[in-house]
Structure formats: C-alpha cells, structure tokens
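*Asks:* predicted model, plus sequence, below.
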Amino acid sequence: MSTRRGVGLGAFANRNQTTQSYATHGANLRSTHLSSLQTQLSVFQSLLHSFALEHASTIKSNPTFRAEFARMCNAIGVDPLAASNVKGKSGRKGLIPGLGEGGSFWTQILGGDMNDFYFEVAVRVVELCLETRSENGGLIGVEECRKRVGRGKAIGGGLEVSEDDILRAVKSLEPLGSGFSIIRVGSKQFIRSIPKELNADQATVLEAIQVLGYVTVSMLELNLNWEKARAQTVIDDLLADGLVWLDAQCEENEYWSPQNLLDDSG
C-alpha cells in the first residue's frame, strides 16, 4: 500500500490565511498610495491658486501664457471654464483650497471677465459658422475662424483671441448638444457646425485637396487606386454638402475646397 498521505485540512487553512494576508496588504498599499496622491493633488491645486493670483494680469492679456496656464490646469484635473465643484480627471472634485463652490475657476480667481470673454468668443464662433455655412458646408478652419473673429468688435475689453481660445470656446458648447465640434483633416483643425461625421473616404479627399489645391475624379483613381464609381460617389457627397466647389470650365471637372479659396493664408 502507498504510504503517501493526502493533504490535510490544515494545509487548506494555511493557504487561505496566506491569500487573505496578501489581499489585506494590497488593500493597505492602495489606500496609502491614494492618500499620498490626494495630498499631492491638493498641494498642486493650492500652488495653482497662488500662481493664478500672482499672474492674473498676464493670464488675461497674454494669449500664449493663458493657453499654457489652461493646459497646466487641465493636467491636474481643473477645468478653468467648469464650475469648481465639477469632478476632474482624477475622479475627485476639482476644488481649489480657499475657493467656494458653484463658480468657475476663471470667475473666482480672475474675476468674471474671463468667463465673459469665452462666452463672447463662443457666441462669435456660432454666428460666424452660421453666416459661412452656405460657403463652406459647415466646415471652417480654426485659424480662419480666429482671424475673422478677431476682425470684429473687440472682445473682452480688447483681449487678443488665440487659436486655443477658439478651441476652448467651441469645447464649452459641447454640453449644449449644439453639434459644434473640432475635427482634424490632414494637418489642419476645423470647426464642424453640422452634426454629420466625415467618413474615411471624404476625409481622404479633403486632405488631398488641402495638399494639391483641387482634385479630379481621374486624380483620385490614379493616386488612390479607387474605382471611378467610388471616386465619383465621394465627390458627389462632398459636393451635395457644400464641402467642395465645382469648376466645370476645365477639360475635366475640378473640385476645390471653399475653405482653401476663402482662407487668406491658403
């Protein structure tokens, strides 16, 4: 007969005890790390508060400095345009020590001027998009938008409007479900004011126009190895939405982007 003995109940008890010990130790480590991260975040936010108070005038007047400051805020979970009791990226409330709840970071640190500034920029962007929709099919370059917004009546007491300001103003419209969003085509960013997604083929054609100035059906066939039906369908869809304009005076129909034609820098 075999002299081997089966595993006793004591072995199972020891294994369960070891597993429980590891689980408890792991929970303690997670709790300690979370507490440490929360303390560090609180310190960062307190320093951010002091920095904002010290450099308030520069933040208001210098668009580049303002953009970098806003990015620094976002990095630690503080959205300058959101109410101070909104949860940040870390999942904790984005409260800054010494601030009350309900107002945005801009309002409570820099005064209501900054919130009013972004509100006015957002209104100008909406107006411009509506005015130019028949020209560009609801797709306007961020840089062109910035230039045209800057040509109008002074905003925020004459504050200079940067591309970052335009992007943040558009982002502030998202909770309204307005259909305004930022998309990238090739190397350029555009504001889309129509609730319609560009498919991959349409984005490819718009990027080609951005590089070449215009396209024809035969160019798409040759360079993208598309069938003629595919190329013509994509062009027809873009043409129907007003995202390209037709020049029928050439030997073969040419399709141009109104964005390139209307953009001063194009």
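*Replies:* Received, thanks.
*Asks:* going by C-alpha atoms from here, please, whenever you check contacts or count neighbours.
*Replies:* Will do.
*Asks:* so which residues of the stretch 1-150 of the chain form helices?
*Replies:* Taking DSSP state H, counting those that start in this stretch as the criterion, the stretch 1-150 of the chain carries its helices at 9-54, 56-61, 63-75, 105, 112-136, 142-151.
*Asks:* let's have those helices in JSON lines, adding mean neighbour count.
*Replies:* As requested, these are exported to JSON lines (neighbours: other Cα atoms under 10 Å):
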{"stretch": "helix 9-54", "mean neighbour count": "13"}
{"stretch": "helix 56-61", "mean neighbour count": "15"}
{"stretch": "helix 63-75", "mean neighbour count": "16"}
{"stretch": "helix 105", "mean neighbour count": "29"}
{"stretch": "helix 112-136", "mean neighbour count": "18"}
{"stretch": "helix 142-151", "mean neighbour count": "18"}
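*Asks:* one more structure, for comparison:
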Amino acid sequence: MTPSLKLVDATVLVNQGTPEEKIILDHVNLTVESGEFVTVLGSNGAGKSTLFNVIAGSLKLTTGKVFLGDQDVTQMNEIARTKTLSRVFQDPKLGTAPRMTVAENLLLAERRGEKRRLRSRGLTIEKRAELVKIADQMGNGLAQRLDVATGQLSGGQRQALAFLMATEKRPELLLLDEHTAALDPKTSTQLMDLTDQQIRQQHLTAMMITHNLSDALAYGDRLLVMSNGKIAMDYTGEKKQALTLEELLTFFNRY
C-alpha cells in the first residue's frame, strides 16, 4: 500500500548566502502510512510548524521531495494540495469564512477540490437535516446556529466548525496544527474527543502538533519529537504505549 505521506531529505534553509543562514528543517526523512494518527511534539523553534508548512505547500523546500500518496507534490502549490489535504490551525479565525453562515461554510467544505456553486438559500429539508447532523457532533450548540454568520460564533464553536469542515469531505491527509491550544480546557477536551472519534471512524491519516504532553501520550498511534529541525525521537506501537510523562519531560529538559 502506498504511504499517505513521504518526505525525502526535506531541507529548508533561510537567509541563504548570508551570515544569518540557518537550517530550520534538516534533511528530514519521514513516511506516514495510510490510517496512522501521528502526534508531533517539540519546543518552540524545533521545526514543527516548518514541517507542516512544507507538507501543506505554504513553504517551499530548499532541497528534498514531498509525496502525497504516489504523487510527487514538491513543486505543487498550497491551493492544489488542498484537493487531498486539509489543515486546521490554532487560531479559530482561520479555516472559516466569517461573513458566511455556518451552513454556507459547511457547503463550501463539501465541495473541496471541486467547482463550487454555493446555494445555501432555500436548503431542502433533507440537506438542512444533514447539516444539522454534522454540526451537532460536538454538542456545543453549533447545530442550532446554521444561519448565523461564522464571525459571531464563540471561539470553541468556530474551531469545531473548522474541524468539521476539514473532515466533512474525507481528506487523504489531515494536519492539526495545535488546533485545541486556544480553547478553554472543557472545550479543548470536547474537540479532542471529536477529533479522535472522526479519525477512527473515517480511518483518516492525521498528524497533530501539540504542546500538551498528556494529549500526545493519550492520542495517536505514533509520536514524533522534533528538535533543531530534525525528528529526534519516533515512538510507535508498544514503545509509545509504554512511554511515560516523566520520560518525555526528561527529554525536553535535555534539549
């Protein structure tokens, strides 16, 4: 089976040819198999966001290659990659259209990668019932606000909507970029439960950056720890299950 993601010697240099030249992603080789749920840890500046930006196409590699499925997407732009890849950011304001209603946002997400013909007015009873079912998955009142402009939602509701939009049409790869970091503890827990449920039910391939060590241990099949632009540790299977919070803290104290 073809992996969902493969990075080959992925390297990013900034300030090339100057005294400030720096490697922010250092010859990273990574294969993520179809259906894997990978959590990614690392201190600030470790290379986590750079890794995601390279995968998503918002940052070009200096050298190396990126494959999504069996396709070499190294030269493909960010917009083209969204046909198969979805991303949820830390900021609830990103990933949704604030002046459009919840229903309109969900309809847009339904047509990701296709020509979009938005017709939210006069929704059929069947389509509205379908959108209510989608929006009700987190149980935070979003389903009762289908006709409300997204910009008027709470941060938690808006982030839940962004996640639902990212998974409404099954992506080949889901990138979760600290998607619960800006939320209060209760809302964060609700969204993490929904995240785990959707990934399992849809058998999604997903990568999740988090600063929450407990979440990194509790969720996912695999844990990557980044440091200085490299993957310093890679825990899978029984090794990940046996990993303790104390061991992770010891690692971070070393780097």
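*Replies:* Structure received. These figures come from a predicted structure and were not determined experimentally.
*Asks:* quick check: TM-score for this pair?
*Replies:* Scored against TM-score structural alignment, normalised by the length of structure 2, the superposed chains reach a TM-score of 0.25; 119 aligned residues with a Cα RMSD of 6.4 Å.
*Asks:* rewinding a little: and of the helices of the stretch 1-150 of structure 1, who's closest to Ile191 of structure 1?
*Replies:* Across the helices of the stretch 1-150 of structure 1, Ile191 of structure 1 has its closest neighbour in helix 142-151 (6.1 Å, Cα to Cα).
*Asks:* which positions in the following helix or strand past the closest one come out as buried?
*Replies:* Per DSSP states H and E, the first helix or strand lying C-terminal to helix 142-151 of structure 1 is helix 163-171. Applying a neighbour-count criterion of 16 or more other Cα atoms under 10 Å, one finds Glu163, Asp164, Asp165, Ile166, Leu167, Arg168, Ala169, Val170 buried in helix 163-171 of structure 1.
*Asks:* gap between Ile183 of structure 1 and Gly10 of structure 1?
*Replies:* Applying Cα to Cα, to the nearest Å, the value for Ile183 of structure 1 to Gly10 of structure 1 is 64 Å.
*Asks:* ok, Asp113 of structure 1 next?
*Replies:* For Asp113 of structure 1, the distance to Gly10 of structure 1 equals 72 Å [Cα to Cα].
*Asks:* tell me where structure 2 has strands.
*Replies:* With DSSP state E, the ranges of strands along structure 2 come out as 5-14, 22-32, 37-42, 63-68, 71-72, 85-88, 173-177, 206-209, 222-227, 230-236.
*Asks:* buried residues, the fourth one. List them.
*Replies:* This points to strand 63-68 of structure 2. For strand 63-68 of structure 2, the neighbour count (16+ other Cα under 10 Å) marks Gly64, Lys65, Val66, Phe67, Leu68 as buried.
*Asks:* how about the residues you listed, which pair is most distant?
*Replies:* The widest separation within these (Cα to Cα) is 13.8 Å, between Gly64 and Leu68.
*Asks:* thought Asp164 of structure 1 was touching Ala67?
*Replies:* Yes: look at Asp164 of structure 1 against Ala67 with Cα atoms under 8 Å: they come within range, at 6.0 Å.
*Asks:* out of the buried residues of strand 63-68 of structure 2, which comes closest to Leu51 of structure 2?
*Replies:* When the buried residues of strand 63-68 of structure 2 are compared against Leu51 of structure 2 (criterion: Cα to Cα), the nearest one is Val66, at 10.8 Å.
*Asks:* if I look at the closest one, how far off is Met165 of structure 2?
*Replies:* According to Cα to Cα, Val66 of structure 2 and Met165 of structure 2 sit 25 Å apart.
*Asks:* same check on Asp215 of structure 2?
*Replies:* For Asp215 of structure 2, the distance to Met165 of structure 2 (Cα to Cα) stands at 22 Å.
*Asks:* neighbour count for those two, which is higher?
*Replies:* Legend: neighbour count by other Cα atoms under 10 Å for Asp215 of structure 2 and Met165, higher for Met165 (26 against 14).
*Asks:* excluding sequence neighbours, find me the nearest residue to the more buried one.
*Replies:* The shortest distance from Met165 of structure 2 to any non-neighbouring residue, by Cα to Cα, 6 or more residues apart in numbering, is to Ala109 (5.1 Å).
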